[in-house]
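*Asks:* Sharing a sequence plus its predicted fold:
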Amino acid sequence: MLKLAIFFLVISLIAGLFGFTGISAASAGLAKILFFIAIVLFVVFLLFALFVGKAVSGG
C-alpha cells in the first residue's frame, strides 16, 4: 500500500513537472489517501499485535 502511495507521488511530481496539473492533482490526492490508509492499517495491526501477543503469552 505504501509502495502505491510513493508510486502515485512520483507520478504526480513528474506530471506536475511537465505541466499536466489535472493528472498531478489527481495523483497527489490518491497518494494522500493511500498514505493515510497505510498509516491507519499500521496502527490497527500494531494494536492488534500488542493485545493478542499479551493474551497468548499470558501476560
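*Replies:* Arrived safely, thanks for sending. Here the structure is a predicted model, which means the values were calculated and not measured. Numbers count the residues shown, from 1 in each chain.

*Asks:* only C-alpha atoms for contact and neighbour calcs from this point on.
*Replies:* Will do.

*Asks:* From Gly19, how far off is Ala25?
*Replies:* 11 Å (Cα to Cα, to the nearest Å).

*Asks:* Show me whatever sits in contact with both of those two.
*Replies:* Counting by Cα atoms under 8 Å, 6 or more residues apart in numbering, Ala25 and Gly19 have no shared contacts at all.

*Asks:* before we go on, here's another structure to hold up against the first:
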Amino acid sequence: MTDTEYAKAIQTKAMVANLEMNAALTTEQQAQIGQDFIADIMELSERGTGSEK
C-alpha cells in the first residue's frame, strides 16, 4: 500500500466514523464507533505504509 493509498483509506474511514458519530444516539455507541475506528486504522497500519507488501 502506498502512502497515498494509506492516506486515502484513513480519510475514508474518518469520514465514515464522523457520519456514524453524528448518527449515534448514546455515548456508548460513540465509544464503540471510536474503538472500531482505531481498530480499522491499526489494521491498515499493519499492512504497511510507504511500501508494497
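*Replies:* Received, thanks. All figures in this text were calculated on a predicted structure; none of them were measured in a lab.

*Asks:* out of Ala25 and Gly19 of the first structure, which sits in the busier spot?
*Replies:* A count of neighbours by other Cα atoms under 10 Å puts Ala25 above the other of Ala25 of the first structure and Gly19, at 16 against 11.

*Asks:* Quick one: residues contacting that one.
*Replies:* Applying Cα under 8 Å, 6+ apart, the residues contacting Ala25 of the first structure are Ser12.

*Asks:* To which residue of the second structure is it aligned?
*Replies:* With TM-score structural alignment defining the correspondence, Ala25 of the first structure maps onto Ala31 in the second structure.

*Asks:* gap between the residue nearest to Ile33 of the first structure when sequence neighbours are not counted and Val43 of the first structure?
*Replies:* Among residues not flanking Ile33 of the first structure along the chain, Ala5 sits closest, at 8.0 Å (Cα to Cα, 6 or more residues apart in numbering). With distances taken as Cα to Cα, Ala5 of the first structure is found 17 Å from Val43 of the first structure.
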